[in-house]
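Asker: Sequence and predicted model, in that order:
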Amino acid sequence: MFQLPSYVGPCAFGIKMGMVVPGSDLHKMLLDEAVRLNEDGMLANGDVLSITESVVARAQNNMITTEETAKEIRKTLNLKPDSRVAVVFPIASRNRFSLILESIAKAVPEGEVIVWFSYPDDEVGNQILPPEVAEELDLRHGGLFTPDDIDGNYTHPLTGVNYLTLYKEIIKSEGATPKIVLCNDPKRVAEFNPDGVIIANIHPREKTKKVLKTIIGNCCTLQEICSSGTCPPTSEWGLLGSNMSSSCRLKLAPFEAEEFVCFLQQEIFTMTGKNVEILVFGDGAYKDPTSGIYELADPKAAFGATKGIKEVLREGVKMKYLIDKYHEEGRSEIEIIEMIENESRKARGISCIECEGTTPRRMEDVLASLSDLVTGSADAGTPLVLIKGIYRPPN
């Protein structure tokens, strides 16, 4: 029987569970893993099982072709083959956006696609232009310019890709006319008289839509495209959180992940007698300190979470502050340990001095970010993560 030593604190284990393909019985696979973990003594009340969104969506066969996506775009914005459509604030990611852009171009093969970039970076920190170059162009052209105004070939510092050129070529390959614009003011897209606008940024999408809706009535967010179905292929998140699945297919975010985890939680309790929390995670909320890239290209870190961890804050006392405080008072080490344990059991406001510096964070975001770091882009072959010691069930 496996047993962690008492001196081991919070930890996470990547769990290998075999290949997941479209149509796999993921519910049974996860239930089997929970039973195995329980039999090996690794599962306990209060543990968290974290499942990457990609295997949930793949098992659901939640895939859609670029042709099907183009039809959804035409329907949502009532576009014609020769319409002019603008895409405001896309992120510079081949995996996240290239097939969406291809679908948009397919929707208007005789028309025009305007790609409206922010600068110097996109929403999640991918560099479009070096900051000093962007600053000079901004001053010279009054906050709006095109690739024709740029001297030099500026590529992403990590991928080596020039996204202005890449996105232009994607549009041309579908027969549409490309227009690349760099401007941080979304309202100025009205100067180009688009027949419809797709708001492609992720986290501030509703704010951007509110600004544009007053001047361009026919606009939508990515979440409003491919989100009207009642079973896969569809998602309540629409095209948000989608990824390149193959050369012509997008994998959408999981469909009704909340229902999936709640049902699985009940089944695991029936089979093991253990009360565990479960979440389906996407990108962790991690900002790389070297590149400045913010990894959260999904609309949220957790697509689904069971009640115990959903919208619950991770809080705690500031241990190092209390150690210094009690040591200065002349307390012994044994007394300090006992006093900190007593403090941690007290109910208190998050603004109290004992919690100072311990920023409250949503439990599901912390757990999802940890899970994403453990699994990478599922390249560790561990789409399931067992987390112990971070979530503490209420007494």
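Answerer: Arrived safely, thanks for sending.

Asker: rest of the way, CA atoms for contacts and neighbours
Answerer: Noted.

Asker: Surely Val115 is within a strand?
Answerer: Yes - counting by DSSP: H, G, I helix; E, B strand; the rest coil, one finds Val115 located in a strand.

Asker: pretty sure it is touching Val88, no?
Answerer: Yes - Val115 is in contact with Val88 according to CA atoms under 8 Å; the separation is 6.4 Å.

Asker: Look up how far Lys106 lies from Ile171.
Answerer: 8 Å (CA to CA, to the nearest Å).

Asker: no, scratch that, I was asking about Glu354
Answerer: 58 Å.

Asker: more crowded one of the two?
Answerer: The neighbour comparison of Glu354 against Lys106 (other CA atoms under 10 Å) goes to Lys106, with 25 against 19.

Asker: another structure for you, compare them:
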Amino acid sequence: MRCVGTVVRGIRTPIIKKDDDLATIVVDSLMAAKESEGFEFRDKDIVAITEAVVGISEGNYVTVDDVAKDLQEKFPSKKIGVVNPILSRNRFSIILKGIARGMDKITLLSSFPSDEVGNGIMDEGILDKSEFDLASVISEDEYKKTFGSWIHPFTGINMVDFYRDLIESEDCEVEFVFSNNIRTILDYTNDVLTCDIHTREKSTALLKAEGANVYGLHQVLTEPVDGSGCNPEYGLLGSNKATEEKLKLFPKTGQAVVEEVQRRLIELTGKQIEVMVYGDGAFKDPVGKIWELADPVVSPAHTSGLVGYPNEIKLKYVSDNKFADLKGDELKEAIKDEIRKKAENLMGQMITEGTTPRVLTDLIGSLCDLTSGSGDKGTPVVFIQGYFDNLAND
């Protein structure tokens, strides 16, 4: 009888740089880990590769000047509204530097009391006691008077001050306004760059219907500028700060990478191994209230065996209801038999209540993100065994 279910291993690799053969590095690192740790490959094992090393190896970078040039072509007035940017130095500061370098004036509209993924911009306790509510439009002067220079407890930074200094350092004028209605920006300008991640299509369509000249971050750098990198599907979304003058974009060759890694592993092991690229996990921190997912998707590329949703019964429900009178080995065998007989699609049935109705790559990618972390673990590859196992698999 198997006594262990899912096993997750962070796989150490060499430091990956531009033009490295990523597929070879991933496969060689897995084979070295196999020898070191003594595991064997099995069908339905999963190999996951962080999007960062895919983007790095393909050299998918753009500069601040590339961003400025693309935006000048889209907004020749050089006076734009920047709507709902994420409040993140890593994610948005270099993008904002490019916007400011290309424009003469920015009206920056921020949602409140936090951005799309939960980064705070004001003290919610003060907001509750103030004259303002979530439907208010708050000017920058009113923000300063009511909320002061609010410091985020985790970063120690006020992002309004930080973004103002950054914009003005590029000789660009800036005006801040705080509103949860993106139409508010049309009171200031008709040229708008929307910066939200997960509602991007809705936002651009809404403002376009109002007659605005509008683009989203997902529509910037979709093609190369002067030989730069690009991402045809996501543009600047999913990018990260590389240097003070450069951004690493979300990868564009991920599907070719996962298919090549899968091909090599099947050839080497004889097992049907699935492969995916993952970025941010799709989970929320209950203390900091930050929703981790600042990428446009969790997995921009994966092999076909990872498509779909979990199809699981809730053991607790079956135990407490259908087999309420059973205990011990008799209960266990009855539940294992129930698992073996389950339908291929349990959607909507009471027996699944309490299971997680999310796509597989979102769940697996979240597991991988928590395993690899975002710092110095040095494990950009994650190897998962037993994810698709259940109690009936002996």
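Answerer: All right, it came through fine. Every value quoted in this text rests on a predicted model; they were computed, and no experiment measured them.

Asker: What does the TM-score come to for these two?
Answerer: TM-score for the superposed chains, counting by TM-score structural alignment, normalised by the length of the second structure: 0.91, backed by 382 aligned residues with a CA RMSD of 2.2 Å.

Asker: still on that earlier bit, comparing Val115 and Val88 of the first structure, which residue is more hemmed in?
Answerer: Using other CA under 10 Å as the criterion, Val115 of the first structure and Val88 rank with Val88 on top: 28 against 25.

Asker: shouldn't the more buried one be in contact with Pro194?
Answerer: No - if you go by CA under 8 Å, Val88 of the first structure and Pro194 don't touch, sitting 11.3 Å apart.

Asker: Which of the helices or strands spans the most far-flung residue of the second structure relative to its centre?
Answerer: Centroid-distance maximum for the second structure: Asp325 at 45.2 Å, with CA atoms, centre = their mean. Using DSSP states H and E, Asp325 of the second structure maps to neither a helix nor a strand.

Asker: re the thing from before, and for Ile171 and Lys106 of the first structure, which residues touch both?
Answerer: With CA atoms under 8 Å, 6 or more residues apart in numbering applied, the contact sets of Ile171 of the first structure and Lys106 do not overlap.

Asker: Val160 of the second structure -> the first structure?
Answerer: Using TM-score structural alignment as the criterion, Val160 of the second structure maps onto Leu164 of the first structure.

Asker: so how many other residues sit close to Thr66 of the first structure?
Answerer: Thr66 of the first structure has 22 nearby residues by other CA under 10 Å.

Asker: what's near enough to touch it?
Answerer: So Thr66 of the first structure contacts 99-100, 102-103, 106, 248-250 (CA under 8 Å, 6+ apart).

Asker: switch to 10 Å and redo it
Answerer: Thr66 of the first structure is in contact with 72, 99-107, 247-250, counting by CA atoms under 10 Å, 6 or more residues apart in numbering.

Asker: Next: Ala48 of the second structure.
Answerer: 10-11, 26, 258, 274-279, 299, 302, 364-365, 368-369, 380-384.

Asker: what about it, which helix or strand?
Answerer: Here Ala48 of the second structure is assigned to strand 46-50, by DSSP H and E.

Asker: What range does that strand cover in the first structure?
Answerer: Under TM-score structural alignment, the match for strand 46-50 of the second structure is residues 48-52.

Asker: ok, Thr155 of the first structure to Ala92 of the first structure distance?
Answerer: Thr155 of the first structure is 11 Å from Ala92 of the first structure, by CA to CA.

Asker: ok but the match of Val160 of the second structure is inside a helix, no?
Answerer: Yes - counting by three-state DSSP, Leu164 of the first structure is part of a helix.

Asker: Now check the first structure for the residue matching Pro113 of the second structure.
Answerer: Checking TM-score structural alignment: Pro113 of the second structure goes with Pro120.

Asker: With Glu244 of the second structure instead?
Answerer: So, by TM-score structural alignment, Glu244 of the second structure is matched to Ser247.
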